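K.L.:
sequence and predicted structure below; questions after.
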Amino acid sequence: MSVAEQNFEGADSASIAASIREVLERQKAAHLSEGPPSARRRKDWLDRSIALLVDNQQEIAEAIASDFGHRSHEQTLLTDVMGSIGPLKHAKAHLETWMKPEKRKVQFPLGLLGAKARIEYQPLGVIGIISPWNFPVNLTFAPLAGAFAAGNRVMIKPSEFTPATSELMVRMFKEAYDETEVAVITGGPAVGEAFSRQPFDHLLFTGATSIAYHVMRAAAENLVPVTLELGGKSPVIISDKAPMEDAAAKVMAGKTMNAGQICLAPDYVFVPENKVDAFIGQAEKAVAKMYPTLKDNPDYTSVINQRHFDRLHSYLDDAKEKGARIVEINPAKEDFSQQPYHKIPPTIVVNPTDDMKIMQDEIFGPLLPVKSYKKVEEALDYINAHPRPLGLYHFSPDENEQREVLTRTTSGGVTLNDVIMHVAQEDLPFGGVGPSGMGSYHGVDGFKAFSHAKSVYTQAKAKFVTELFRPPFGAKTRKTLASQIKK
């Protein structure tokens, strides 16, 4: 029985950790005995993942819909299936170029004498991946692009919040890979904690900042390097010069995708104070066009579970109690008090104050605070006074204003005149900064994140090069030193 098939319920932490460690040791032993995989082997690993996604696309859509209560099959095919195949194909197309040694310059005059320097990208060994529930397939398979391209084996801990999807991935990976190549470890928080404590060669965690503290602390026990893909409150600034209809439509498309359960979802919007009502009106039109109905609309996703449903409603209750204006966007005026899922209509909270919970926590749902401003400097000052976000979005046709926003703010990434889209560009690194994350991946940056950049120096053949700096030191050495130690 593989560790992925074991039932850890009732098991103590030591036995859980031992079972996971056994798989890790087998993967490390296979990596060492087989050596760095060829480009052909790496492409085979990538092809197998692509085939899994293509062949199981319907089962994936059904499993994720089951876990969410309701989730659009088309959205899953877009974000979790197609959105994973793209990175895998990109890595396959470029990995031979990425694998080539990278030439570097040597110190003068060693290059003239025949010395050489290069970087060789070496597989790290075994990569641990802790994937979240919001895009459970994409955020498992997309990291495999960089991990496989770099020649690594992988152990995966998916979220316990999406059990049907996790069990499907166990079956899928078992069909396509030996456990020494890919292993999926399922279970709850105790399994996640034990997984985090393993001596991986690199650990990628995607999830909440609050959990990242524990993951990083656990990884530190074995000095495991980590890539943390977190979140935070990603702001939007809509310029006074931006076409409001276009900006509102794009913001609401990003906010309603997956019911806002996206680490890069617009978390709050800055709108010129004389255009707040115009934004709300255009937002209502945009939602009505995308979702004429919501309650039974197959395109509108449910909140993942009761706990998050209650959490989001608590934000609205708190905002109401503290005097915020609440605008529920419900085109068909449906009654959500009785429903089979956990759907929440897109809801705007106008000019919230910082003492409201909705402005303190990452929302991760279809609620959107809208703050007014007089000058763009106010928005920049507010953003800079808060933790650095994973994403930042600016709508403006003015390139000078764009440059001011880019220069004066720090975020993981930026999309101009839209939201979220920078994450879909495979040739751009994806990652956060500060509380929103550490490290990055995607494309060549993912290949490098999961590789060891080994420096290799080849000494010049000329004998005097090495003898110059060996005792006994003489006039020639002193002359060489004098030529270099100067302003």
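P.N.:
On my side now, so go ahead. Keep in mind the model is a prediction, meaning the values are calculated, not measured.
K.L.:
from here on, just use CA atoms for contacts and neighbour counts.
P.N.:
Will do.
K.L.:
tell me the helices and strands packed up against the host helix or strand of residue 120.
P.N.:
If you go by DSSP states H and E, residue 120 is part of strand 116-123. Where contact means 3 or more Cα pairs under 8 Å, 6 or more residues apart in numbering; DSSP states H and E, strand 116-123 is packed against strand 102-104, strand 451-458.
K.L.:
export the ones you listed to JSON lines and tack on mean neighbour count and distance to residue 275?
P.N.:
Compiled in JSON lines, the helices and strands packed on strand 116-123 are given as follows (neighbours: other Cα atoms under 10 Å; distance: least, Cα to Cα, whole Å):
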{"stretch": "strand 102-104", "mean neighbour count": "13", "distance to residue 275": "52"}
{"stretch": "strand 451-458", "mean neighbour count": "15", "distance to residue 275": "49"}
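K.L.:
among those strands, which comes closest to residue 470?
P.N.:
With Cα to Cα, the closest approach to residue 470 among those belongs to strand 451-458: 18.6 Å.
K.L.:
after the closest one, next one along is what?
P.N.:
That would be, after strand 451-458 and using DSSP H and E, helix 463-467.
K.L.:
so how far is that following helix from its chain's centroid?
P.N.:
Relative to its chain's centre, helix 463-467 lies at 50 Å (Cα atoms, centre = their mean, to the nearest Å).
K.L.:
put this beside the first:
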Amino acid sequence: MSKLENIHIDQDYSYLIDRLLSQKSAFLGNPMPTAQQRIESLNKLKRAIITNTDNIVEAIAKDFSNRPEAETLLAEIFPLLEAIEYSKSHIKKWMKRQNRKVPLTLMPASVSVLYQPLGVVGIVVPWNFPLFLGLSPLVSALAAGNRAMIKMSEFAPRTAELVRRMIRAEFSADEVTVVTGAVEVSTEFTKLPFDHLVFTGATPIGKVVMRAAADNLTPVTLELGGKSPAIIHESFPIDEAAERIAFGKGLNAGQICVSPDYILCPRHKVNAFAQAFIKAMSRNYPSIRSNEDYTAIISERQLNRLKSYLHDAEEKGAKIISINPAEETFEDTRKLPMTLVLNTTEEMLVESEEIFGPILPIKPYDNIEEAIEYVNQGPRPLALYYFDWNKQRAQNVLARTHSGGACINDTLSHVTVDDAPFGGIGPSGMGHYHGKEGFLNFSKAKTVVHKGRFNAAKYVAPPWNKPVYKLLVGLLWFKFKRLHR
């Protein structure tokens, strides 16, 4: 606990240390929860979500000023419940001690790997999916037998308060605790010596979080984002690509870390894709202003940021196409129509910054090699989307590009898969969670060598002229030289 006593944290936030101390003390009292105890923790979380579903939908809708129930159900609540059920059904298997091969020099013995909980996991939650991105890491942390402290986003205050009450009703404070408050609380929260820290948010803030964690040598999982491309192959039907991309880009009005950030389209099909995309979006959202199916921007600050990107692009020569089928005005709302940006250049903000909203640049390319080179020249994205019926070409693109995850002929859907890891690479993040990888991420894989009553070491111990030592060396050289042939 001396690590906590020497932590440099503002005195006004000392309650954070008290909560962490309480959880660390409780963990020491039960450092290896049974499978049944972990399953019960997940059942508590499931009960909290199901009991409060209507309240969750309402709170998130109010935080955004408008977000449809369908998006909250499909993108937050159902994926969480699916993850809980998946983890519950696999915990016993994941916890099993794994036997490993024993080297000749250690025989007779056994070698195994034991997966132990890390302790207390800190989770910093963003505003765009304030339920899923807070409780999804929690599912993995609980499955691995940990305790957790969650800092909710100050930009979704209603959801934050609701989650705090939900968790408090089901968990004791030394199991799971939720912290709310302004950005200053988040800053002090990341200074705490957690046993693991999860942060989801913007890349620049991720760097700050990682520096804070480094002072305590706290391992981190960073889910950041970046510029996720969607590449359309020459042969792929433009109308089909537009319809599939419109569905993914329209969700949460593009306020998703894996939302398609820009389109790489064959040069002679750019206009055709733009028209097809406008048609698809207009069909999905025939109006915007009073349409409860179209999500608003979370805050005035974010809305002004997005508008500044459009203004910057237009001033520098881009063509701006606002998809506003009902020709409405939005001055007194936080809604921003989906907007295409054509003729972009690299000095524009829409090319250099992660968009995180309903803005979609379309960039032309002349051949697929050019498209691959363009992606590889930029920071590695959190997701890559490739549209092509040809499986061999698709595998070639996947092999030659790096991204946190990928979809072929779809967008976003890889995030909802529980039996596969989710995570970034480089500027788009590090570490994984979901399913088994989440369990491993929040566990310490401890190697255990077990020797019995017979001590073979005494037959090869110094002096180094014993017959058994010479035999062992001879066997090893025979093995390695034979393999060298």
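P.N.:
Good, I have the coordinates. Being a predicted model, the structure only gives us computed values, none of them experimental.
K.L.:
quick one on the thing from earlier: nearest to residue 443 of the first structure, out of the helices and strands packed on strand 116-123 of the first structure?
P.N.:
strand 451-458 (12.7 Å).
K.L.:
identify the residues contacting that closest one?
P.N.:
Identification of contacts with strand 451-458 of the first structure by Cα atoms under 8 Å, 6 or more residues apart in numbering yields 115, 116, 117, 118, 119, 120, 121, 122, 123, 124, 150.
K.L.:
and residue 154 of the second structure, what's its match in the first structure?
P.N.:
Under the alignment (TM-score structural alignment), residue 154 of the second structure pairs with residue 160 in the first structure.
K.L.:
how much space between the closest residue to its match other than its chain neighbours and residue 107 of the first structure?
P.N.:
The spatially closest residue to residue 160 of the first structure, leaving aside those adjacent along the chain, is residue 188, at 5.4 Å (Cα to Cα, 6 or more residues apart in numbering). Distance, residue 188 of the first structure to residue 107 of the first structure, using Cα to Cα, to the nearest Å: 53 Å.
K.L.:
so between those two, which is more surrounded?
P.N.:
The residue with more neighbours, out of residue 188 of the first structure and residue 107, is residue 188; 15 against 10, by other Cα atoms under 10 Å.
K.L.:
in contact with the residue positioned nearest the centre of the second structure, which residues?
P.N.:
With distances taken as Cα atoms, centre = their mean, residue 223 lies nearest the centre of the second structure, 4.3 Å away. Applying Cα under 8 Å, 6+ apart to residue 223 of the second structure gives the contacts 198, 199, 200, 201, 423, 424, 428, 429, 430, 431.
K.L.:
just these: which are in strands?
P.N.:
Applying DSSP state E to those, the entries found in strands are 198, 199, 200, 429, 430.
K.L.:
what is the burial count for the aligned partner of the second one in the first structure?
P.N.:
For residue 199 of the second structure, the equivalent position in the first structure is taken to be residue 205, counting by TM-score structural alignment. The number of residues packed near residue 205 of the first structure is 24, by other Cα under 10 Å.
K.L.:
check residue 234 of the second structure too.
P.N.:
By the criterion of other Cα under 10 Å, residue 234 of the second structure has 18 neighbours.
K.L.:
that one belongs to a helix?
P.N.:
No. Looking at residue 234 of the second structure with DSSP: H, G, I helix; E, B strand; the rest coil, it is coil, so not inside a helix.
K.L.:
quick one: it and residue 266 touch, right?
P.N.:
Yes. Contact criterion Cα atoms under 8 Å: residue 234 of the second structure and residue 266 qualify, at 5.9 Å.
K.L.:
thanks a lot, catch you later.
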